[in-house]
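> I'd like to go over a predicted model; first the sequence, then the structure.
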Amino acid sequence: MEHPVESAELRRRVLRGLRENGRASYSRIAAELGVSRRQVTQIVQSAITRGELRLTVSISPDLLGLERFAYLQLSVSGPIAPVRSALAAMPESTFVADISGHYSIDVEVRVGADPHLRSTVDRVRELPGVQEVRTHLYESIEVNRYSPLRTGRTSFVVDEADRALVSHLQRNGRASFRELGEAAGISPSGARLRFERLTRDGAVKVVGIPVRGALASPDGAGAADRVETPSIGVGVKIRGRISAALSSVRSLDPEFIATTIGDYDLIVTLSADSYEELLDQADRLRTLPEVERIETWANLRIVKEQYGEGDRLSASPRTPLADDPADTARQHPPTADPGRRPRDPAHPR
């Protein structure tokens, strides 16, 4: 018996189940929603086909050598399109959106060691049409639904098999462990152990990112409905210590929280399934006792939202972690690694 939830609402609830874990079990999602696994599978596959959902793997900033993060708001004279295209093409940009208010467009940048941030901001400032750049330096990122957080600890490194596994996940975030093993030249059980280690240590995160502003029809036919996940950016000034306010802001289930140095103490991204819910979230944030004031801007059109999924990992000798079962199980002879098969010249990686 099918669940009586309307198709549009059911679609939103199914896709929400993949937000923070793009490999979540379809059977578990179906059981939680009281529908069949077949329904969940059809909804997800249809969303991917119609461009509503992107199942991908995000890579830790630590593994990409990224150390500094900033959020820039730009005022633009003349057409925005050339500026938007230039920002989206920058390898340092992870988020680009047309926004409402005094500033026309915003961009989040992630860079390496200094002076990479300064040179990146200079390039943005020199783009034709850019009149003003308002810069907010992230002191720390506390929440990011779609990306691992930077820890500043790089005790884990990756080897060739890890790199091949991640590369395959970039093409198919829900690839089976058999497929991942074949891509990496290891056994399915070895692929599982390596994947679990990479996710446990915050090296990668498989997520289901909604393609904002996608147009689709619930039944695949007829007039299209806008199925975007509405979101707003919020600059927050805090009363007292920021650490005391973070737990209250986290309770709103935001997509993103960063502590910042500059005009705001926090930059927050709120999203919801409807504009009514989004307005309610903003009101709840505004009335928190720790919040002095907020400034909001609507994300009118998000044109780039990528957190390392297009980047390549560089192979390096792997340092075993003390609690890595794949290495604990490895005996003295190299061939005793249960996760690795002998290389077959006829079966290239």
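In hand now; what should we look at?
> please make it C-alpha for all contacts and neighbour counts, starting now.
Noted.
> what about the strands in the stretch 1-150 of the chain?
For the stretch 1-150 of the chain, the strands defined by DSSP state E, counting those that start in this stretch occupy 53-59, 68-76, 93-99, 105-111, 130-144.
> and among the ones you listed, the most buried is which?
Among the strands of the stretch 1-150 of the chain, ranked by average contacts under mean count of other Cα atoms under 10 Å, first place goes to strand 53-59 (a mean of 25).
> give me the distance from that one to the chain's centre.
Averaging C-alpha positions (Cα atoms, centre = their mean, to the nearest Å) puts strand 53-59 7 Å from its chain's average.
> what is that strand packed up against?
The helices and strands touching strand 53-59, judged by 3 or more Cα pairs under 8 Å, 6 or more residues apart in numbering; DSSP states H and E, are helix 37-49, helix 160-171, strand 204-210.
> here's the one I want to compare it with:
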Amino acid sequence: MDEVDRTLVALLSRDGRLSHRELATAAGTTRATVAARMRRLLDSGAFTVQGVVHPSVLGRGSICYARIEVDGAAAPVAEAVAARAEVVYVSLTTGRFAVAAEVRAASDDTVDAALAALRGLPGVARVDALAYRDVIRDAVGPVGEATAHLDSADLALLQVLERDGRASYVRLAAAAGLSAAAARRRVLRLVEGSVVRIGPIVSRGAEHAMGMGIHVRGDARDAALDTAAVPGVSFLARTVGSFDLLATVRAPSATGLADAVDAVRSLPSVAGVETWSHLRFVKESYASLGATE
């Protein structure tokens, strides 16, 4: 992707349903250029635009990050971890912990059971778990508390948006048994209520990614605000465990990653940073409405 492509992705990250005309105005180019680039990027698989539903709506409000130390080859362990339904994300990483995973489950007890199952997998030597206190920024999903009350029409809209975040209001209306105007109002309410976030999910081959475990000085909430302001920080959560904050930095180049990590290290509220590179993403399949627990 070139600079114009990355600008379009950034704009869609703010609002995945921006029209070609709105994208063209914001990017300083023509509608025809935007239409051609969007078609090329979507057809090539560089990214998709999808609606990602809040974990609590899916009955998966307890979230934990697991760093896994292995005894032997890491790839078979990563595949075994990825096969578990409660694990939504797995990657092979550099450093002592060769596998990283995210567990999303209905309760803390269910998370504990999932972690026990991971510890029992062949080749797993140790699991270091970080429980999420709150997610400040998510690369794909909504953050905060989901406030909207859902009915059958809302659920029908969400099921379409999970497959195609840019589906027309006519198509959405047909799926939910509504008028196009009513479908539009409901989608806006679902987005504003943090029930769903509609945006681009970028192919992991198109960018570099690095995990960061952050120790802070003072209140972790203040340090989180400082860290969230650093360009390139795509995910950020307050955690309980080995670190006070967990972050992911993404950039189109290794140089961009290095700049972002140095910017975080330089923050007065940050006492120390541990980093690991994501070498290969094995699984990134967030739970859908058709797969709730």
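That came through, no problem. Only a predicted model underlies this, so the values are computations on that prediction, with no experimental measurement involved.
> sorry, back to before: need the strands of the stretch 1-150 of the first structure in JSON lines (columns: distance to residue 161 of the first structure).
Formatted as JSON lines, the strands of the stretch 1-150 of the first structure follow (distance: least, Cα to Cα, whole Å):
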{"stretch": "strand 53-59", "distance to residue 161 of the first structure": "16"}
{"stretch": "strand 68-76", "distance to residue 161 of the first structure": "28"}
{"stretch": "strand 93-99", "distance to residue 161 of the first structure": "26"}
{"stretch": "strand 105-111", "distance to residue 161 of the first structure": "26"}
{"stretch": "strand 130-144", "distance to residue 161 of the first structure": "27"}
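> once you drop chain neighbours, what's closest to residue 167 of the first structure?
Excluding the flanking residues, the one nearest residue 167 of the first structure by Cα to Cα, 6 or more residues apart in numbering is residue 312, at 7.3 Å.
> tell me the counterpart of the one you found in the second structure.
Under the alignment (TM-score structural alignment), residue 312 of the first structure maps onto residue 290 of the second structure.
> gap between its match and residue 193 of the second structure?
To residue 193 of the second structure, residue 290 of the second structure is 21 Å away according to Cα to Cα, to the nearest Å.
> ok, now residue 177 of the second structure?
Remark: distance between residue 177 of the second structure and residue 193 of the second structure (Cα to Cα) = 21 Å.
> so which of the two has more stuff around it?
residue 193 (19 against 15; other Cα atoms under 10 Å).
> what lines up with that one in the first structure?
Using TM-score structural alignment, the equivalent of residue 193 of the second structure in the first structure is residue 201.
> report how many residues lie close to the closest residue to that match other than its chain neighbours.
Of all residues beyond its chain neighbours, the one nearest residue 201 of the first structure is residue 156 (7.8 Å), with distances taken as Cα to Cα, 6+ apart. Residue 156 of the first structure: 16 surrounding residues under other Cα under 10 Å.
> over to the one 4 residues further on?
Residue 160 of the first structure has 16 neighbours, counted by other Cα under 10 Å.
> what do you get for residue 123 of the second structure?
Other residues near residue 123 of the second structure number 18, with proximity taken as other Cα under 10 Å.
> can you pull the contacts of it?
Contact partners of residue 123 of the second structure, counting by Cα atoms under 8 Å, 6 or more residues apart in numbering, are 70-74, 77.
> please repeat the previous calculation with a cut-off of 10 Å.
68-74, 76-78, 80 (Cα atoms under 10 Å, 6 or more residues apart in numbering).
> equivalent range in the second structure for stretch 61-74 of the first structure?
So stretch 61-74 of the first structure sits over residues 55-68 in the second structure, by TM-score structural alignment.
> then stretch 89-101 of the first structure?
Aligned by TM-score structural alignment, stretch 89-101 of the first structure falls on residues 83-95 of the second structure.
> same check on stretch 24-32 of the first structure?
Against the second structure, stretch 24-32 of the first structure falls on residues 18-26 (TM-score structural alignment).
> now do the matching stretch: distance to the chain's middle.
Centroid separation between stretch 18-26 of the second structure and its chain, computed with Cα atoms, centre = their mean, is 24 Å.
> got the buried residues for that stretch?
18, 20, 23-24 (16 or more other Cα atoms under 10 Å).
> got it, and stretch 182-193 of the second structure?
Residues 183-184, 186-187, 189-191, 193 are the ones in stretch 182-193 of the second structure that count as buried (16+ other Cα under 10 Å).
> ok, now stretch 210-217 of the second structure?
Of all the residues in stretch 210-217 of the second structure, those buried under the rule 16+ other Cα under 10 Å are 210-216.
> in CSV: these, plus distance to residue 241 of the second structure and secondary structure.
CSV is the format used below for these (distance: Cα to Cα, whole Å; DSSP: H, G, I helix; E, B strand; the rest coil):
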residue, distance to residue 241 of the second structure, secondary structure
210, 19, strand
211, 15, strand
212, 14, strand
213, 10, strand
214, 11, strand
215, 11, strand
216, 13, strand
